[in-house]
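> Just to be clear, the model below is a prediction. Sequence and coordinates:
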Amino acid sequence: MTTAKDLFIIAMDLKHSVGQGDLSLALAGAELIDLIGAEAVAVDGDRIVPGGPPTLDDRFMDEAAAALTRQAPYERIEDWLWRRGRDLSAAYQAALEENGELKPQRSGRLSFGSERVEPVDTPARRRATDRWKEKEPVLTALASVVGIDDERSDEETGLDDEAVTTVVAAVHDAVMELEAVRQRRTIENAAFANLWRGP
């Protein structure tokens, strides 16, 4: 199990409305944090310095490690988040559905309507839930960045690793940047609509 998978399960489980783009950025950050923990990468300032191959038995972690830039000056964390994060949430959902770890759930009592998915009760889900209940610092910090806080207090997350703190801060900045882009598009679209309506 990985932090990214746990984060995805928690997002599905708590049924918070999390944007796919926000979640994808956080998942990329979670993968990077697990790569740091596996000593497959190190962080030097705002750059990702590759190390040895990851020892985690996980397809997504293998893909993440394979996608690392292995030549100096290496890739900036923020650039990694945007590049690796592209459609990552959808990829996790597809993989979990394929493994039978997510099941369709129809909203409302009628048989038609938007189809959602929810986690199946598996050891992976129980592990993610346990980490969440224990307020595991990395999982809690990443969840908070995308707006999943389960009405928790704003106490310190307790991140005691400088590299991990740097990654979480970069995820936060990327999510804020994405929100700014959304707001700008909304304003531009509204202005365009008003232009066509005329005075």
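All right, it came through fine. Numbering: from 1, shown residues only.
> When you work out contacts or count neighbours from here on, use the C-alpha atoms and nothing else.
Will do.
> Longest helix of the protein, counting residues only.
In the chain, assigned by DSSP state H, the helix with the most residues is helix 162-197.
> okay, how far is it across stretch 58-72, tip to tip?
27 Å (C-alpha to C-alpha, to the nearest Å).
> In that stretch, which residues are buried?
Residues 60, 61, 62, 64, 65, 68 are the ones in stretch 58-72 that count as buried (16 or more other C-alpha atoms under 10 Å).
> With residue 101 as the reference, measure out to the first one.
Think residue 60. From residue 60 to residue 101 the distance is 16 Å (C-alpha to C-alpha).
> can you check the last one too?
With distances defined as C-alpha to C-alpha, the gap from residue 68 to residue 101 amounts to 28 Å.
> for the fifth one, same thing?
Using C-alpha to C-alpha, we find residue 65 at a distance of 24 Å from residue 101.
> Below is an additional structure, to be compared with the one above:
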Amino acid sequence: MGTGVLAPSCLESFMTTARDLMIVALEEQPGSPVEQGDLSLALAGAEVLDLLDAKVLTVDGDRVVPEPHRGPDDSLLAEAVAALDRQKPYETVEEWLWRRGRGLAARYLAALEEDGEVERRSRWMTLRAERPVLTDSGARRRARERWASHDPVLTHLAAAVGVRREPAQDGQDIADDRILAVLAAVGDAVVQLEAVRQQKTVEEAAFDNVWRGGGD
């Protein structure tokens, strides 16, 4: 497909878009880690793209349609394959992102740690957290090379979660409509999640005002 997403033969080396995105997010935003929820949604989208390239699924319109192919050896991608909805009319990309994405960033971080690619000093993305440190691994070097090459898929996913490198306008660097559909769904989901955060902030502020007013 020429998308930058990995061919099936490469998946056994664990060099996947999702893992590359996780590494880029850790490396490029050391001072202000991306929102865990945003990253989880983007990782779920990256899994769809990896499995699309491996021909384990296809994207038909806005639906994720499983294909009868053997899943990859990567443990998290194999978990994603097992989680696919195989009942017609199948789920939408958006539904997959919200269902699969729950807590996904933490699972990818744990997988990188287990593989010796991250030295984890404390829990990530909490008030008392110390940033995880990437080791000098082959996976890190491959992710950095892909990032340095301005891989369009990786660049779009990273931009969606706030890692600063603007992709080409309107996805003009990507020709496959299926990939564009997934990237658009990720962007929409991140926007929706931010709207939920903002609404929660407004509601909490209103509650605080009422509470203070009631105590006068």
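In hand now; what should we look at? The model shown is predicted, which means the values in this text are computed figures rather than measured ones.
> Can you calculate the TM-score here?
Here the TM-score for the pair of chains, by TM-score structural alignment, normalised by the length of structure 1, is 0.91; 192 aligned residues with a C-alpha RMSD of 1.7 Å.
> Let me see the ranges of the strands in structure 1.
Taking DSSP state E as the test, the strands found in structure 1 are 41-44, 47-50, 75-76, 102-106, 115-119.
> quick one: the residue nearest the centre of structure 2 from residue 211 of structure 2, how far?
Centroid-nearest residue in structure 2, with C-alpha atoms, centre = their mean: residue 43, separated by 1.7 Å. According to C-alpha to C-alpha, residue 43 of structure 2 stands 39 Å off from residue 211 of structure 2.
> OK, contacts around residue 98 of structure 2?
Residues in contact with residue 98 of structure 2 (C-alpha atoms under 8 Å, 6 or more residues apart in numbering) are 41, 189.
> That one maps to what in structure 1?
Structural alignment (TM-score structural alignment) places residue 98 of structure 2 against residue 82 in structure 1.
> ditto for residue 197 of structure 2
Under TM-score structural alignment, residue 197 of structure 2 pairs with residue 182 in structure 1.
> Look up how far residue 192 of structure 1 lies from that match.
With the distance defined as C-alpha to C-alpha, residue 182 of structure 1 ends up 15 Å from residue 192 of structure 1.
> What of residue 103 of structure 1?
From residue 103 of structure 1 across to residue 192 of structure 1, the span is 41 Å (C-alpha to C-alpha).
> What is the mean deviation of stretch 163-175 of structure 1 from its aligned residues in structure 2?
On superposition with structure 2, the average gap between stretch 163-175 of structure 1 and its aligned counterparts reaches 0.3 Å (mean C-alpha distance after the TM-score superposition for structure 1).
> Need the contact partners of that stretch.
Outside stretch 163-175 of structure 1, the residues that touch it by C-alpha under 8 Å, 6+ apart are 22, 25-26, 29, 32-33, 36, 42-43, 46, 77-78, 81-82, 138, 141-142, 145-146, 159.
> Kindly recompute the last result at 6 Å.
Here stretch 163-175 of structure 1 makes contact (C-alpha atoms under 6 Å, 6 or more residues apart in numbering) with 22, 33, 43, 78, 145.
> With stretch 22-41 of structure 2 instead?
By C-alpha under 6 Å, 6+ apart, the residues outside stretch 22-41 of structure 2 that reach it are 97, 101, 104, 105, 161, 190.
> The aligned partner of residue 44 of structure 1 in structure 2: neighbour count?
For residue 44 of structure 1, the aligned position in structure 2 is residue 60, judged by TM-score structural alignment. Number of residues near residue 60 of structure 2 (other C-alpha atoms under 10 Å) recorded here: 14.
> what does the one 5 residues further on give?
A count of nearby residues for residue 65 of structure 2, using other C-alpha under 10 Å, gives 22.
> show me where structure 1 has helices.
Using DSSP H, helices in structure 1 cover 3-13, 20-37, 59-66, 77-85, 88-98, 123-133, 137-145, 162-197.
> Structure 1: which residue goes with residue 186 of structure 2?
Matched by TM-score structural alignment, residue 186 of structure 2 corresponds to residue 171 in structure 1.
> For that match, give its distance to residue 27 of structure 1.
Taken as C-alpha to C-alpha, the span from residue 171 of structure 1 to residue 27 of structure 1 is 9 Å.
> that older thread, can you turn the buried part of the contacts of stretch 22-41 of structure 2 into a ChimeraX selection?
Buried members of those, defined by 16+ other C-alpha under 10 Å, are picked up in ChimeraX with:
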select :97,101,104,105,161,190
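> Next, the contact list for the counterpart of residue 132 of structure 2 in structure 1, please.
Under the alignment by TM-score structural alignment, residue 132 of structure 2 pairs with residue 117 in structure 1. Contacts for residue 117 of structure 1 (C-alpha under 6 Å, 6+ apart) come out as 103, 104, 105.
> Tell me which residue of structure 2 matches up with the first one.
Okay, so that is residue 103 of structure 1. Residue correspondence to structure 2 (TM-score structural alignment): residue 103 of structure 1 is matched to residue 119.
> Ignoring the adjacent residues along the chain, who's closest to its match?
residue 133 (5.1 Å; C-alpha to C-alpha, 6 or more residues apart in numbering).
> Quick one: neighbours of that neighbour, just the number.
Residues lying near residue 133 of structure 2 (other C-alpha under 10 Å) number 15.
> do the same with residue 105 of structure 1
12.
> you'd agree it is up against residue 116?
Yes - taking contacts as C-alpha atoms under 6 Å, residue 105 of structure 1 lies within contact range of residue 116: 5.1 Å.
> Now list whatever residues contact both of these two.
By C-alpha under 6 Å, 6+ apart, residue 105 of structure 1 and residue 116 have no common neighbours.
> Distance check, residue 38 of structure 1 against residue 65 of structure 1.
Distance, residue 38 of structure 1 to residue 65 of structure 1, using C-alpha to C-alpha: 11 Å.
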